[in-house]
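Undergrad: Below are the sequence and a predicted model for it; my questions follow.
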Amino acid sequence: MSNTLSKYLNILTYVMLGLTVVFVAMFYFGGEVPNAAYPTPVYTDSLIYWAKALFYITVGLSILFPVLQIISDPKGAIKGLIGLAGLGVIILIAYSLSDGTLLNLPGYTGGDNNEGSLKFADTVLYTMYILGVGAIVSIVVTEALRKLR
């Protein structure tokens, strides 16, 4: 990354951090809405809109920079795509392990006790388990190989 671009990104980072501090200070010290049923800060909406803006900026940059990286270095992108394919295989394995059997929840009338929601929750949990165990195994193997060298 060029030195000029790095300088501008550092300035942008500090500006956004400063704005975030201002919004949080307004939220905590800006007073409360009069005659509200519960204590409600006046600047709640402003803080929520700022958080949404930061989220959308993050999503946009998270999509833009990898695309630019693929365009600038197509050979290097192959390794990233292999990793992405590996993650896809892990998610497929987790999905195949998941169970959509409805739960017996006396008194629960919500709509989340359905096959789709339960399979999604199981898939996320199994993916987390597989990746967690993989991380621990890779740490142990890496340290063992380091000791053997």
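TA: Here it is on my side, so go on.

Undergrad: Could you use CA atoms for every contact and neighbour count after this?
TA: Noted.

Undergrad: Chain neighbours aside, what residue packs nearest to D99?
TA: Leaving aside its sequence neighbours, D99 sits nearest to K119 (CA to CA, 6 or more residues apart in numbering; 5.5 Å).

Undergrad: Determine the longest helix present in this structure.
TA: Ranked by number of residues, the top helix in the chain under DSSP state H is helix 115-148.

Undergrad: just how off-centre is that one within its chain?
TA: 17 Å (CA atoms, centre = their mean, to the nearest Å).

Undergrad: what helices or strands is it leaning on?
TA: helix 74-97 (3 or more CA pairs under 8 Å, 6 or more residues apart in numbering; DSSP states H and E).

Undergrad: and here's the other structure:
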Amino acid sequence: MTDTINKILQIGLLVVFAISAILFVLFYINGESMTDTVLTWAYILFAFTIMLLIGFPIAFFIKNPKSGLRMLIVIVGFAILYGISYAFASDATNADIYEKAHVTPGISKFIGGGLIMTYILVGITILSLAAASIRKMFN
């Protein structure tokens, strides 16, 4: 069963790679006239990726509910952390560049929340590494 699934996935990957390579060559040869086709293919690949990103965790959760519950707790933790980060983010769009790029206050706050969350996660990572090193020194 696993060998069959692996074989199907390998063939599917080769087909997707071949189509992408052909579109790349056609885009390179024909220029901008292929832009819509290449973008459509990119949207298809993006949608397929999103379906897999949602589908595999659901399948994993169904097969192993206990581990899935841990994963769900982590996802809820990230959502709470982002909510806190979003609350601290500013929606200021003072510079002219924001107006030229059509950045609204909502988009600015969304991006700010993501940046603050990234800073918090980097800080947690650095503190974890430091704590592990200090603990290793005393053991």
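TA: Noted; the coordinates are in hand. Keep in mind that what you see is a predicted model, and the values were worked out from it rather than measured.

Undergrad: quick one: TM-score?
TA: Superposed pair, TM-score by TM-score structural alignment, normalised by the length of the second structure: 0.82. Supporting alignment: 138 aligned residues with a CA RMSD of 2.5 Å.

Undergrad: coming back round to it: okay, the angle between the longest helix of the first structure and helix 74-97?
TA: Counting by axes from the mean of the first three to the mean of the last three CA atoms, to 10 degrees, helix 115-148 of the first structure points 120 degrees away from the direction of helix 74-97.

Undergrad: Check which residues of helix 115-148 of the first structure are buried.
TA: Neighbour-count burial for helix 115-148 of the first structure, counted by 16 or more other CA atoms under 10 Å, picks out 118-124, 126-127.

Undergrad: do the same with stretch 86-99 of the second structure
TA: 86, 89, 91, 93.

Undergrad: residue in the first structure matching the second one?
TA: To tie it back to what came earlier, the one meant is A89 of the second structure. Under the alignment (TM-score structural alignment), A89 of the second structure pairs with S98 of the first structure.

Undergrad: hang on, isn't its match packed against V124?
TA: No: applying CA atoms under 8 Å, one finds S98 of the first structure not in contact with V124, separated by 9.1 Å.

Undergrad: Now check the second structure for the residue matching F27 of the first structure.
TA: F27 of the first structure maps onto F27 in the second structure, by TM-score structural alignment.

Undergrad: does that match belong to a helix or a strand, and which?
TA: helix 2-30 (DSSP states H and E).
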